[in-house]
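**Student:** my questions concern the predicted model and sequence given below.
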Amino acid sequence: MTLAETAHAALRRDIVSGALAPGMPLRMSLLCDRYGMGMSPVREALNRLHSEGLVVALPLRGFIVAPVSAADVTDTTDTRILIESEALRRSIAAGRPDWAAGVRDTLAALLEAAGTEADALERLHHAFHRALVAGCGSPRLMDLFERLYSESERYRYHALTVEAREGSRDLAAEHRAIAQAALARDTSGALAALETHYRRTETVLKARLPEPAPTPRRRVRAAGSTAPA
């Protein structure tokens, strides 16, 4: 890996895991000290993370970790369902043997990984969802899939392991239902199972977000009053 790739991997890991909190200023000098690198690879990593939607560039103020919100969770979920449903529909219609084998293999690996640490489980989860749509035949749809998956990863990072440990959801059954319907060429069933899976995740993630700070109310001055508003 180049220094820029190493910086990107380290920064991305810290953002996704929450070690660098949403809204946190990403000052160049502090990042260079934190990762033991010069400004050039760190700046390149920040620009790449900006393109992935994980950091925000503020005019004349540098970068901050992208904020999180319930509205953003819903927007990301809606868009993922739109893009992945079309890609999955095309993959099922094409029905190539290598696509089907990829879905079966990645599902098996994901189901066997119960209790695995979060980073490894997330990689297997990504591989499964990518395999579902990989037969769509559209590089642009695949690019959109990767971007949206990346943007949603920090919301979802702990959900897989926490929910599996708490038993609040049967994630294995949800993933199995999507795959089985897709492999059976049951397009409507596969799309419904995919949307149900994402909507359940959306509900869980929104419930875990902190409550937004209340908006200060402005005091209304009575006619002729000199009290400050």
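**Tutor:** Cool, got the structure.
**Student:** all contacts plus neighbour counts: C-alpha atoms, from now on.
**Tutor:** Fine.
**Student:** which residues touch the residue most central in space within the chain?
**Tutor:** For the chain, the residue nearest the mean C-alpha position is Ser152 (1.6 Å; Cα atoms, centre = their mean). Ser152 makes contact with Val73, Thr76, according to Cα atoms under 8 Å, 6 or more residues apart in numbering.
**Student:** how close does it sit to Ala66?
**Tutor:** Separation of Ser152 from Ala66 (Cα to Cα, to the nearest Å) stands at 12 Å.
**Student:** swap in Leu194?
**Tutor:** 27 Å.
**Student:** what's in contact with stretch 38-55?
**Tutor:** Under Cα under 8 Å, 6+ apart, the answer for stretch 38-55 is 3-5, 7-8, 11-12, 15, 28-29, 31-32, 56-57, 63-66, 147, 150-151.
**Student:** hold the first one in mind and look at this next one:
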Amino acid sequence: MAAIPNDVRPLSVRVHEQLSADIISGVIKPGSALAQEGVASQYGVSRTPVRDALTQLTLEGLTTLVPGKGYIVNQLDEREIENVFEVRYALESLAVRNAIGSYTPQQLVRLGGLIDETEIVDPEDGDELFRLGRAFHLALVEPAANDYLRGVITSIWNHPIQHRITLTYRQGPDHQAKVIHDHRSILQALKDQDPARAVEVLAHCHDVKDPNRYEHIG
């Protein structure tokens, strides 16, 4: 486990951030037991901020409190991934339909720039691929007039489960090429003001049953 960041934020927030990062990155493996005393000792903090952090992780779906065993790091199963992508697709497709015709030249250039960046990233760099994917999809829905819709989509992308999906699976150059192709197709549909085509391609970005989409690590 990494050390707790030393900054002005409340200790419970920093402990939660580090625990979440260690779970998402796989440093703390699925099925691991997280006892308050043990975590507090490893991080060099008291039990109180650890208890608060573990409670928050449970609310976020990263851990489960099991009587007699403490907090257990949850497995990330295929159904959970499908649920996340199903909701994201429904909301993002609605936002794209809402936004078609409202994209400025600057916004279209921004989307193209994010695709170009994705093209040169190391295909094994999960953190950078997640950052660029998140940035593209949030830029994609930015022109939607519904503030609440955009806010919900942002909250999904900010949820630790979304980040964990990216880092739990090795995506590789084939998947990277597919993402780039899909994103360029979406961008062209936006330029053509073709919402049906944009939403059709967007569906491929959320197709977790595509056998080429994920390869389990290990």
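**Tutor:** Everything's here; your move. Since we're looking at a predicted model, the values are computed, not measured.
**Student:** drop the TM-score for these two in here.
**Tutor:** Once superposed, chain against chain, the TM-score is 0.75 (TM-score structural alignment, normalised by the length of structure 2); 207 aligned residues with a Cα RMSD of 3.1 Å.
**Student:** just to revisit the earlier point, Leu194 and Ala66 of structure 1: which has the busier surroundings?
**Tutor:** The neighbour count for Leu194 of structure 1 versus Ala66, taken as other Cα atoms under 10 Å, is higher for Leu194 (23 against 20).
**Student:** nearest spatial neighbour of that one, skipping sequence neighbours?
**Tutor:** Ile178 (5.9 Å; Cα to Cα, 6 or more residues apart in numbering).
**Student:** what comes up buried for the helix ranked longest in structure 1?
**Tutor:** With secondary structure taken from DSSP state H, structure 1 has its longest helix at helix 70-94. For helix 70-94 of structure 1, burial by neighbour count (16 or more other Cα atoms under 10 Å) applies to 70, 73-74, 76-77, 80-81, 83-85, 87-92.
**Student:** repeat that for stretch 99-115 of structure 1.
**Tutor:** By neighbour count with 16+ other Cα under 10 Å, stretch 99-115 of structure 1 contains the buried residues Trp99, Ala100, Gly102, Val103, Arg104, Thr106, Leu107, Leu110, Leu111.
**Student:** Pro49 of structure 2 maps to what in structure 1?
**Tutor:** By TM-score structural alignment, Pro49 of structure 2 lines up with Pro41 in structure 1.
**Student:** quick one: that match from Gln180 of structure 1, how far?
**Tutor:** 44 Å.
**Student:** residue in structure 2 paired with the residue nearest to the centre of structure 1?
**Tutor:** So Ser152 of structure 1 corresponds to Gln162, using TM-score structural alignment.
**Student:** I'd assumed its match was in a strand, is it?
**Tutor:** No - if the criterion is DSSP: H, G, I helix; E, B strand; the rest coil, then Gln162 of structure 2 is helix and not within a strand.
**Student:** what's the closest non-adjacent residue to the aligned residue in structure 2 for Ile92 of structure 1?
**Tutor:** Matched by TM-score structural alignment, Ile92 of structure 1 corresponds to Ile100 in structure 2. In space, and not counting its chain neighbours, Ile100 of structure 2 is closest to Gln193: 5.9 Å by Cα to Cα, 6+ apart.
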